[in-house]
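J.: Generate coordinates for the sequence data below:
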Amino acid sequence: MFEVAMYLVLGAALGTVGGLFGIGGGLIAIPALGVLFGLDQQMAQGTALVMVVPNVLLALWRYHQRNRIELRHALPLALCSFLFAWLGSIWAVGIDAHAMRLGFVGFLLVLMVWNAIRLFLPVAKPSAELRYGWPWLGVLGSFAGAMGGLFGVGGAVVATPILTSVFGTTQVVAQGLSLSLAAPSTFVTLVTYALHDSVAWTVALPMAAGGLLSISWGVKLAHALPENVLRGMFCGFLLVCAVLLVLEV
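T.: Okay, here's the model as predicted:
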């Protein structure tokens, strides 16, 4: 009973973070499951996805309520991410767990450095409109989906900084669109991991319940914070995740 309560509280904390940054909570859940519970990389990724899938769906709805997500932008992102997440997840379940963990560390470090640099570069004023449409949204969906399928993070963490820096959107618009990309990619990735017995269900289900209880609060907080503060917090969040992963290796 104590363990169930612990997983529930952990899920609630991760759900808040997932709603705040529009990523479903998987990015920090994966290293947390490895460090706290000793799960190998594939098992940690599959377990985190059980929490991430419902979190992403609820967060997507909340973002859409507050900041309407355009279907013409979301659809190419979602379709391309679905296909490439499936391919990435098939590749992921056959990779050596230690090699996968090292790859994930490198992946996070690159994202962290890129986001840190962006904080100090002059940027054009963000807009709710995208600078580029199809086919560039399809390219982004394919790349983010492949990375999400490979590392079990849904692709939103890849898409969000690209949407703000290259496509010129505000942080909250980028996070909403990233969730539309993450919804199909996380689902197909979870199915692949589950079919390969890479999910610890007794850990995952209470975490999922906790996440659903708290993610709406994270979305509300994201819309209340100033743009620069939210971007700075996102960069700091990536740093924390990278440090956790280094401890895990």
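J.: rest of the way, CA atoms for contacts and neighbours
T.: Fine.
J.: Would you state the helices of the chain in chain order?
T.: 2-21, 26-37, 41-66, 71-92, 97-118, 136-151, 156-165, 171-195, 201-224, 227-248 (DSSP state H).
J.: what's the closest of the ones you listed to A124?
T.: Set against A124 and scored by C-alpha to C-alpha, the helices of the chain come closest in helix 156-165, at 8.8 Å.
J.: Please provide the structure for the following sequence as well, for comparison with the first:
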Amino acid sequence: MNTLDLVMNVLLGLVMGTLGGLFGIGGGLVAIPALGVLFGLDQQLAQGTALVMVVPNVVLALWRYNQRNRIDPRNALLLSLSAFVFAWLASLYAVELQAERMRIAFIGFLVALAIYNLARLVMRNPTPSAELRYPWPWLGVLGSTAGALGGMFGVGGAVLAVPVLTNVFGAGQLVAQGLSLALALPSTGVTLFTYALHDHVDWAMGVPLAAGGLLSISWGVRLAHALPERVLRGLFCGFLLLCAVLLALR
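T.: Prediction:
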């Protein structure tokens, strides 16, 4: 990789990190469509390369979050273990799929995620409580589902976990975000490991993307705090649909 390519990848990482911080998704949902549309990477290679940026972002976010808001270790452990196991199993399945089928499945995932977030604009959120509404073993079901989703698509586990924890389990937003980070760390780590073993990671591209993302994700977070939540959610839905259309036309 020459110097120009290195600089361009870092700049692209800056853009992805900013969007990831803005939408609270760590950059992965931004990176995967961009790598497929702009660079022509097949679906598995795009997902594996995006994970190189996602994993350090999750580590940094979890460390900073736990400094300010202590995460319940019992709940976090159950979510982490179940997510790890099912992410590993799903990633083993994903790396063997035909790339075109994976691309179509990912497009469907983006559309479903956009529809769900649009529905949340009109849904009434329950009043958060200090205790989770359901017994803690049910967190294993959530961890398994979110882990499998992350293992399949490289991202998406935390995107599913946060609304489920707030709308179903009755957790507050801060509690939900902390637990989702605890879920995401082992699942994204084992998924990256699996993709790397099957040569579905472009490290020369992924490392500069990760560097740019780490430098810029805080900018997106600050911008997100300056915008109304409904505006953010609407922008996020529009972005997901745009990515789905571009991938479908590729």
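J.: Out of the helices of the first structure, the one nearest P126 of the first structure is which?
T.: helix 156-165 (7.3 Å).
J.: With distance to L130 of the first structure as added columns, please give the helices of the first structure in a markdown table.
T.: Formatted as a markdown table, those follow (distance: least, C-alpha to C-alpha, whole Å):
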| stretch | distance to L130 of the first structure |
| --- | --- |
| helix 2-21 | 19 |
| helix 26-37 | 26 |
| helix 41-66 | 16 |
| helix 71-92 | 9 |
| helix 97-118 | 18 |
| helix 136-151 | 10 |
| helix 156-165 | 8 |
| helix 171-195 | 10 |
| helix 201-224 | 19 |
| helix 227-248 | 17 |
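J.: centroid residue for the second structure?
T.: Nearest to the mean C-alpha position of the second structure, by C-alpha atoms, centre = their mean, lies V155 at 3.9 Å.
J.: Aligned to G106 of the first structure, what sits in the second structure?
T.: For G106 of the first structure, the aligned residue in the second structure is G108 (criterion: TM-score structural alignment).
J.: picking up where we left off before, to which residue of the first structure is the residue nearest to the centre of the second structure aligned?
T.: Using TM-score structural alignment, the equivalent of V155 of the second structure in the first structure is V153.
J.: circling back: just list the residues touching the match of G106 of the first structure, thanks.
T.: By C-alpha atoms under 8 Å, 6 or more residues apart in numbering, the contact set of G108 of the second structure is A244.
J.: can you do 10 Å?
T.: Applying C-alpha atoms under 10 Å, 6 or more residues apart in numbering, one finds that G108 of the second structure lies in contact with M102, A114, A244, A248.
J.: now swap in A176 of the second structure and tell me
T.: Counted by C-alpha under 10 Å, 6+ apart, A176 of the second structure has contacts I71, A158, A161, V162, P163, V164, L165, T166, N167, F169, G170, A182.
J.: Let's see that with 6 Å instead.
T.: Taking C-alpha atoms under 6 Å, 6 or more residues apart in numbering, we find A176 of the second structure in contact with V162, L165.
J.: From G34 of the first structure, how far out is the counterpart of it in the first structure?
T.: Counting by TM-score structural alignment, A176 of the second structure corresponds to A174 in the first structure. From A174 of the first structure over to G34 of the first structure the distance is 29 Å, taken as C-alpha to C-alpha, to the nearest Å.
J.: picking up where we left off before, tell me which of the helices of the first structure sits nearest to A128 of the first structure.
T.: helix 171-195 (6.4 Å).
J.: What's the average distance for the closest one when superposed on the second structure?
T.: With mean C-alpha distance after the TM-score superposition for the first structure, helix 171-195 of the first structure departs from the second structure by a mean of 1.4 Å once superposed.
J.: Report back the residue of the first structure that's furthest from centre.
T.: Largest centre distance within the first structure, by C-alpha atoms, centre = their mean: M1, 29.1 Å.
J.: Just give me the match in the second structure for I69 of the first structure.
T.: By TM-score structural alignment, I69 of the first structure lines up with I71.
J.: how close does its match sit to L174 of the second structure?
T.: I71 of the second structure sits 10 Å away from L174 of the second structure, going by C-alpha to C-alpha.
J.: Please pick the buried ones from the contacts of G108 of the second structure.
T.: For the contacts of G108 of the second structure, a neighbour count by 16 or more other C-alpha atoms under 10 Å gives the buried set as M102, A114, A244.
J.: The last one -> the first structure?
T.: In the superposition onto the first structure, A244 of the second structure corresponds to A242 when matched by TM-score structural alignment.
J.: so how far is T127 of the second structure from the closest residue to the residue nearest to the centre of the second structure other than its chain neighbours?
T.: Among residues not flanking V155 of the second structure along the chain, G28 sits closest, at 6.1 Å (C-alpha to C-alpha, 6 or more residues apart in numbering). Computed as C-alpha to C-alpha, the G28 of the second structure to T127 of the second structure distance reads 30 Å.
J.: Quick check on those two: which one has the bigger neighbour count.
T.: G28 (28 against 10; other C-alpha atoms under 10 Å).
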